[in-house]
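>>> 3D, please:
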Amino acid sequence: MSESPAARLQKLFEGHRLTPTQRRIAHCMVRGAAEVPFLSSVELAELAGVSQPSVTRFAVALGFDGYPALRRYLREVAPAERVGVPEPDAEQNAYQQAVEGEIENLRRLVAMLADPGPVEEAGRLLAGSVPLPVLGLRAASSQARGFAYFAGKVHPDVRLLDEGGSMLADRIDAAVEAGASALLCFALPRHPREVVEALAYAREVALTVVTVADSAFAPVARHSDLLIPAPVGTGLAFDTACAPMLLGRVLLEAMADAIPAAQQRLEAFDAKAAARGLFVE
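Predicted coordinates:
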């Protein structure tokens, strides 16, 4: 599978120190990678919710003479036409359009996974950390809890960190003292300040931070050793996170593949569950 327009855009932004406003523009461009080469600077500014001069400064920050030069470059590296991006169906209601948006997010995840290297590396890091702290606060707490629940079936010691406060650093310290070498974080908008601070602290105490976030330009990026993006849907009043949830399951698979005793642990759990009558068959 060829590299997606979104992946090519992310490579363009790598290595540049961007301001928060510029990261917002970059995030917007990645989410609409197939459309961006056809947008004017005014249209991109409106889409990103910034001023038109901010778009011009952003292009200059990337090393171009201005936005027209950036757009010409994008048209050279992106498909010549808007392939595979369906136009919104005017007859669909808002709920249907939100679902269509999530389907498109999953397609982007498929394209990203064409290179399994980052996920496989993350799986090895997570499998090798005993214990394994899994962090997710507020909107991301359900993602972290779901991962921790299933991970506990194959990993010997998973520690869920889904509550903030002054004890969060204490729990990170306890994991390090018990032998942890990596931390997995789920970070979704709006990004809590506590998560950014917790990741900065985790790296201070020598943990390798693996992060699932909505964008490679999320505020947690600078405190992550390995960040794997999965977009969220914004078509409803509250964001939808189908792609981050599925990416979490993919990471579980990669981690289980890196744990020699994973299958044995699963079979042992199934035997105990049957003996205790845990599930209704």
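>>> from here on, just use CA atoms for contacts and neighbour counts.
Will do.
>>> now the lengthiest helix in the chain: buried residues?
Longest helix of the chain, by residue count under DSSP state H: helix 94-112. Using 16 or more other Cα atoms under 10 Å as the burial criterion, the residues of helix 94-112 that qualify are 97-102, 104-106, 108-109, 111-112.
>>> skip ahead from it and say which helix or strand is next.
helix 117-127 (DSSP states H and E).
>>> elements contacting the following helix or strand past that next one?
Moving toward the C-terminus from helix 117-127, the next helix or strand (DSSP H and E) is strand 132-135. Helices and strands touching strand 132-135, by 3 or more Cα pairs under 8 Å, 6 or more residues apart in numbering; DSSP states H and E, are helix 141-151, strand 158-161, helix 167-177, strand 182-187.
>>> run through who's touching the third one.
Right, the one you point to is helix 167-177. Pro131, Leu132, Pro133, Arg159, Leu161, Ala198, Tyr201, Ala202, Val205, Leu207 (Cα atoms under 8 Å, 6 or more residues apart in numbering).
>>> excluding its backbone neighbours, what's nearest Val130?
Leaving out its chain neighbours, the residue that sits closest to Val130 by Cα to Cα, 6 or more residues apart in numbering is Ala180, at 5.1 Å.
>>> to compare against the first, here's the next sequence to fold:
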Amino acid sequence: MDNDNRDLIYRIESSFNRMSKGQKLIAEYILNNYDKAAFMTASRLGEVVGVSESTVVRFANALNYDGYPKLQKALQEMIRNKLTTVQRIEMTSELEQSMVLKSVLKADMQNIRQTIEEINNDSFNDVVDKFLQAQHIYILGLRSASPLAQFMGYYLNFMFDNVKIVTSGVNDILEQLFHIGKGDLLVAISFPRYASRAVEAMKFSKEQGAHTVAITDSMLSPLTAYADHSLLARSDMVSFVDSLVAPLSLINALIVAIGQSRKDQISKSFQKLENIWEEYQVYVGKNKAKHSDKD
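Coordinates of the predicted model:
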């Protein structure tokens, strides 16, 4: 259990004797059912425990959290990498069908807001420079992160001729990284539940002398242990589906920033591509040659 998780448990246990009867009921429930409590609203938690919503809010304040949402976030962080998909579904069973659309969209918006607030601009710019300097670029994404790697690699291939996309396939991951070495760049994309092979790939690439970049959700991610740079994007989920909206926005920003540094080369590449697209009627309609937003 990491330090943040121990801190939450410690707060509850060290404050227990000073709590009111109602607050103790909440504390006991959370300690025994933290996986369920993490996705309950304050009113729902109060209902299950048998106390008022205001008692739940006071409980959060007694633990020095700035309101119940902060306590709930701490609970979710504690369990997010341990939940199975079945548990994720069960945890959100309280969500009304009529609220699904708004809840998911609001969660994605919040993920982007937090990513903007927490992103390290210096690290971002350093990573852009590493792309421009790399002899070979490897973009790795496994399982649900695979589409992100494919998307990133698709655009980078318009700017560089040294990009390799590494995903699950016929060859083992480490076999696909066999030639990586000093002067090369590995970008590994992984979010809870983190793919163990992604961590192994980071470790292997680091040992081979490559520069390593992790695109992940938190400094608690196992990828960061082997990363020279870590770019963090929130991926807090509403259900069994991973939220990859903020990670995709971060990748978009990287592509744009890299593109600005290679304007001349990109212009030549796309001019040639426009001619190819038009000749082979890649896009539908009269303006097909003006579309560069692929299939």
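>>> quick one: TM-score?
The TM-score (TM-score structural alignment, normalised by the length of the first structure) is 0.66; 218 aligned residues with a Cα RMSD of 3.6 Å.
>>> ok, back up a step: can you say which of the helices and strands packed on strand 132-135 of the first structure is nearest to Leu70 of the first structure?
Smallest distance to Leu70 of the first structure across these (Cα to Cα): 29.9 Å, for strand 182-187.
>>> and the counterpart of Asn121 of the second structure in the first structure, how many neighbours?
Correspondence of Asn121 of the second structure to the first structure, assessed by TM-score structural alignment: Pro116. Other residues lying near Pro116 of the first structure total 10 when counted by other Cα atoms under 10 Å.
>>> the stretch 151-281 of the first structure: helices as residue ranges?
167-177, 193-204, 242-257, 262-276 (DSSP state H, counting those that start in this stretch).
>>> the first structure: matching residues for stretch 205-220 of the second structure?
Aligned by TM-score structural alignment, stretch 205-220 of the second structure corresponds to residues 202-217 of the first structure.
>>> try stretch 232-250 of the second structure
Counting by TM-score structural alignment, stretch 232-250 of the second structure corresponds to 229-247 in the first structure.
>>> run the chain-centre distance for the matching stretch.
Here stretch 229-247 of the first structure shows a centroid-to-chain-centroid distance of 10 Å under the convention Cα atoms, centre = their mean, to the nearest Å.
>>> for stretch 27-46 of the second structure, same thing?
Distance, centroid of stretch 27-46 of the second structure to centroid of chain: 25 Å (Cα atoms, centre = their mean).
>>> tell me the counterpart of Met159 of the second structure in the first structure.
In the first structure, Met159 of the second structure lines up with Val154, judged by TM-score structural alignment.
>>> so what's its match up against?
Counting by Cα under 8 Å, 6+ apart, Val154 of the first structure touches Ala256, Ile259, Ala261, Ala262, Gln263, Arg265, Leu266.
>>> just give me the neighbour total for the nearest residue to the second one once chain neighbours are set aside.
Looking back up the chat, that one is Ile259 of the first structure. Excluding its sequence neighbours, the residue lying closest to Ile259 of the first structure (Cα to Cα, 6+ apart) is Ala127, at 5.9 Å. Residues contacting Ala127 of the first structure under the criterion other Cα under 10 Å number 26.
>>> so what corresponds to Ala127 of the first structure in the second structure?
Per TM-score structural alignment, Ala127 of the first structure is aligned with Leu132.
>>> between the contacts of helix 167-177 of the first structure, which has the most around it?
Neighbour counts for the contacts of helix 167-177 of the first structure (other Cα under 10 Å) peak at Leu132, which has 28 neighbours.
>>> hang on, the earlier thing: quick one: the match of Ala127 of the first structure and Leu185 of the second structure, what's the gap?
Separation of Leu132 of the second structure from Leu185 of the second structure (Cα to Cα, to the nearest Å): 10 Å.
>>> thought Arg57 was touching Ile25 of the first structure, still the case?
No - Ile25 of the first structure is beyond contact range of Arg57, at 10.8 Å (criterion: Cα atoms under 8 Å).
>>> can you put the buried residues of helix 94-112 of the first structure in CSV and add distance to Tyr149 of the first structure?
Output for these, formatted as CSV (distance: Cα to Cα, whole Å):
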residue, distance to Tyr149 of the first structure
Gln97, 31
Ala98, 28
Val99, 26
Glu100, 29
Gly101, 28
Glu102, 24
Glu104, 28
Asn105, 25
Leu106, 23
Arg108, 26
Leu109, 23
Ala111, 27
Met112, 25
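>>> and of the residues you listed, the nearest to Pro68 of the first structure?
Arg108 (26.2 Å).
>>> what sits against the closest one?
Residues near Arg108 of the first structure by Cα under 8 Å, 6+ apart: Ala6.
>>> what separates it from Arg31 of the first structure, distance-wise?
Here Arg108 of the first structure is placed at a distance of 9 Å from Arg31 of the first structure (Cα to Cα).
>>> so what sits against both of those two?
With Cα under 8 Å, 6+ apart, Arg108 of the first structure and Arg31 have common neighbours Ala6.
>>> Ile25 and Arg57 of the first structure: which is more packed in?
Counted by other Cα under 10 Å, Ile25 of the first structure and Arg57 do not tie: Ile25 has more neighbours, with 23 against 16.
>>> excluding residues flanking it in the chain, which one is nearest the more buried one?
Distances taken as Cα to Cα, 6+ apart place Ala48 nearest to Ile25 of the first structure, at 5.6 Å, with adjacent residues excluded.
>>> and the one you found, how many residues sit next to it?
As a burial measure, Ala48 of the first structure scores 19 neighbours (other Cα under 10 Å).
>>> ok, it touching Cys28?
Yes - at 5.7 Å, Ala48 of the first structure counts as touching Cys28 under the criterion of Cα under 8 Å.
>>> tell me, how many residues neighbour the nearest residue to Val232 of the first structure once chain neighbours are set aside?
Of all residues not flanking Val232 of the first structure in the chain, Ala241 sits nearest, at 4.9 Å (Cα to Cα, 6+ apart). Neighbours of Ala241 of the first structure under the rule other Cα under 10 Å: 20.
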